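> Got a sequence here, can you build the structure:
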Amino acid sequence: MALHQLSGPRLPPARGEATYLVVLCHGYGADGNDLIGLAPMWQRLLPTVAFVSPNAPQRCDAGPGYQWFPISRLDPAEMARGVESAAATLENFLEAELARLNLSGDKLALVGFSQGTMMALHVGLKRGVKPAAIVGYSGMLADQTLAAAPDAPPILLVHGDADPMIPIGALFASAATLGRAGAGVQWHIASGVGHSIDETGLAMGGEFLARAFHGQLARKTPEISCPVG
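Predicted structure coming up:
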């Protein structure tokens, strides 16, 4: 079956040729424009990084925008099936974008919001060549049965403690599962923040990417998940 060809807004490097690629995966019912606005703010720290924010492959069942997969509730089995069904399409897009920029797979970082975090974690952890980093906002690990994450990249999870869509407990469950699987996970709880990204979380994401791109983060910290900020 032919894979859906993704498209969405891009921001080229502010200076010179791209040395890294950041792919921004939006949430349920949004589109690529929802997250590409993060790129100019992060580009101050990351001037030689290219950004792209693809529209998810399916029109949203519940309104305007797009979805990576249909979802009616936070059911573990439904989410695990969903991320797997969309994984090949996102993977195909990543390979095409890396080839377009003449970059290797380790020069990639994945950033997600909500359902996009599920996709970033699922695809990033399963890639043969692991990305330099994964940053997830207001989301969760879809497959809570994950037993091993060999050579997992550094991961940052940021979540508001007033999130009505994906409760804060999802962060703790995801961090615990990832830690047991051998991934190095850092996390931050945004006090009073709902299903969104605040300025502190935004700054943390940019700094985390910069440190990852400069080789300043451990790729693996078995059974340890630590809060930051």
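
> Only C-alpha atoms from now on, for both contacts and neighbour counts.
Noted.

> can you give me the helices for this protein?
Applying DSSP state H to the chain gives helices spanning 33-36, 38-42, 76-101, 115-126, 169-180, 199-213.

> So residue 203 versus residue 39, what's the distance?
Distance of residue 203 to residue 39, given as Cα to Cα, to the nearest Å: 12 Å.

> And those two? Which one has more around it.
Comparing residue 203 with residue 39 by other Cα atoms under 10 Å, the one with more neighbours is residue 39, at 23 against 15.

> Would you point to the one among the helices of the chain that's packed deepest?
Each of the helices of the chain was scored by mean neighbour count; the highest is helix 115-126, a mean of 26, by mean count of other Cα atoms under 10 Å.

> Identify all contacting residues around that helix.
24-28, 68, 83-84, 86-87, 90-91, 110-112, 130-131, 134-143, 149, 152-153 (Cα atoms under 8 Å, 6 or more residues apart in numbering).

> Just the buried ones out of those, please.
24-28, 68, 83-84, 86-87, 90, 110-112, 130-131, 134-143, 149, 152-153 (16 or more other Cα atoms under 10 Å).

> Tell me which of those fall in strands.
24-25, 110-112, 134-137 (DSSP state E).

> Just put those residues in JSON lines and tack on distance to residue 177.
Shown next, in JSON lines, are these (distance: Cα to Cα, whole Å):
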{"residue": "24", "distance to residue 177": "23"}
{"residue": "25", "distance to residue 177": "22"}
{"residue": "110", "distance to residue 177": "19"}
{"residue": "111", "distance to residue 177": "19"}
{"residue": "112", "distance to residue 177": "18"}
{"residue": "134", "distance to residue 177": "15"}
{"residue": "135", "distance to residue 177": "16"}
{"residue": "136", "distance to residue 177": "15"}
{"residue": "137", "distance to residue 177": "17"}
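
> quick one more, to check against the first:
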Amino acid sequence: MERALRHVATRLGELDCHVIDALPEGATPELVVVLSHGLGAPATDLVPLGPELMAFQPALADRVRFVFPGGPMAWAHGGRAWFPLPDAVMRGEQRDWEQFARDVPPGMPAARRALMSTVDALCAAMKLPYGRIVLGGFSQGGMVSTDVALRLDEPPAGLCILSGTLTSEPEWRPRAQGRTGLPVFQAHGRYDPLLPLGSAERLRDLFVASGLTVDFHAYDMPHAIVTEELEALAAFLAARLGGR
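Next comes the predicted model:
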């Protein structure tokens, strides 16, 4: 018999979060998937992905808890954000992707601290190691998730980057070399007008050169998430369960 989906709003560390699972009451998940939204989205933006991923891979419903944190900043145009972006980027005028790749975005250290506090609160509450946490997110949420995944004291179970891009390269490159074998799911739109595919491919190449295991997908889509992408992501997450 199909179990009811549980949806709880709670604060974990510094962030307000939405928690989704279909586990039996009181059960400890085998894996926790933390997915962070993009710039200007509401904190609930990615919550519908939980049930969709469970539908593609029923094992996720039996063994996984999904956590969707809200960014620490209120965005002037509505929704939440992880860190501010220059007005030129917001107007679509940012074309110097070489500089964007090199620079650490203002506010990234604060966003990193906030997301790390949520991960640590999850691990403490559920008595789980970092190795049973998957980090990921869409766009800006993917950037901060990458930053955190490369900085935790131990590698997470996996990293999922949905329409993300390369930034903070001088910091990320040496840290990536300490994450050999980390499973990464990366997906991007061929027609993304905001974050070009080439920059995502550059991030992929950095990871591959550093010894991470990257499952890369390019789709005929803009800055978005499509069904085929979710199906592939669900399979990636199910594989993280392994023989547990």
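
> any chance of the helices of the first structure in CSV, plus distance to residue 157 of the first structure?
Listed next are those as CSV, based on distance: least, Cα to Cα, whole Å:
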stretch, distance to residue 157 of the first structure
helix 33-36, 16
helix 38-42, 16
helix 76-101, 18
helix 115-126, 9
helix 169-180, 7
helix 199-213, 9
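
> so which of those gets nearest residue 187 of the first structure?
Nearest to residue 187 of the first structure among the helices of the first structure is helix 169-180; the distance by Cα to Cα comes to 7.6 Å.

> start and end residues in the second structure for that closest one, please.
Under TM-score structural alignment, helix 169-180 of the first structure corresponds to residues 198-209 of the second structure.

> Mean deviation, that stretch versus the first structure?
Superposing on the first structure places stretch 198-209 of the second structure at an average distance of 1.2 Å from its equivalents, by mean Cα distance after the TM-score superposition for the first structure.

> Mind listing residues that contact that stretch?
Residues from elsewhere that reach stretch 198-209 of the second structure (Cα under 8 Å, 6+ apart): 97, 101, 163-166, 173, 176, 186, 188, 213-214, 216.

> Include distance to residue 244 of the second structure when you put these into JSON lines, please.
As requested, those are exported to JSON lines (distance: Cα to Cα, whole Å):
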{"residue": "97", "distance to residue 244 of the second structure": "41"}
{"residue": "101", "distance to residue 244 of the second structure": "37"}
{"residue": "163", "distance to residue 244 of the second structure": "30"}
{"residue": "164", "distance to residue 244 of the second structure": "30"}
{"residue": "165", "distance to residue 244 of the second structure": "32"}
{"residue": "166", "distance to residue 244 of the second structure": "33"}
{"residue": "173", "distance to residue 244 of the second structure": "31"}
{"residue": "176", "distance to residue 244 of the second structure": "26"}
{"residue": "186", "distance to residue 244 of the second structure": "24"}
{"residue": "188", "distance to residue 244 of the second structure": "30"}
{"residue": "213", "distance to residue 244 of the second structure": "20"}
{"residue": "214", "distance to residue 244 of the second structure": "22"}
{"residue": "216", "distance to residue 244 of the second structure": "25"}
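
> Looking at these, which one is closest to residue 60 of the second structure?
residue 186 (19.3 Å).

> Hmm, that closest one is touching residue 160, no?
Yes: if you go by Cα atoms under 8 Å, residue 186 of the second structure and residue 160 touch, sitting 5.9 Å apart.

> on that earlier part again, and the match of helix 169-180 of the first structure, how far out from the chain's middle?
16 Å (Cα atoms, centre = their mean, to the nearest Å).

> one step back: quick one: which of the helices of the first structure is nearest residue 8 of the first structure?
For residue 8 of the first structure, the closest of those is helix 33-36, at 7.6 Å, according to Cα to Cα.

> Not including adjacent chain positions, what is the nearest residue to the most centrally placed residue in the second structure?
With distances taken as Cα atoms, centre = their mean, the residue of the second structure nearest its centroid is residue 136 (1.4 Å). Sequence neighbours aside, residue 160 is the residue nearest to residue 136 of the second structure in space, at 4.2 Å (criterion: Cα to Cα, 6 or more residues apart in numbering).

> OK, contacts around the one you found?
134-137, 142, 184-186, 233.

> Could you export the residues you listed as a markdown table, including distance to residue 195 of the second structure?
Shown next, in a markdown table, are the contacts of residue 160 of the second structure (distance: Cα to Cα, whole Å):
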| residue | distance to residue 195 of the second structure |
| --- | --- |
| 134 | 23 |
| 135 | 20 |
| 136 | 17 |
| 137 | 14 |
| 142 | 12 |
| 184 | 19 |
| 185 | 17 |
| 186 | 14 |
| 233 | 20 |
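
> List just the nearest of those residues to residue 88 of the second structure.
Taking Cα to Cα as the measure, residue 142 is the one of those closest to residue 88 of the second structure, at 20.7 Å.

> So residue 67 of the second structure is in contact with residue 34, correct?
Yes: in this structure residue 67 of the second structure lies within contact range of residue 34 using Cα under 8 Å: 4.7 Å.

> Just want to know which of the two has more residues nearby.
More crowded of residue 67 of the second structure and residue 34, by other Cα under 10 Å: residue 67, with 28 against 24.

> what do we get in the first structure for residue 230 of the second structure?
Alignment note: residue 230 of the second structure maps to residue 202 in the first structure; criterion TM-score structural alignment.

> for that match, what are its contacts?
residue 38.

> distance of it from residue 111 of the first structure?
Noted for residue 202 of the first structure: a distance of 11 Å to residue 111 of the first structure, by Cα to Cα.

> Understood, closing this out.
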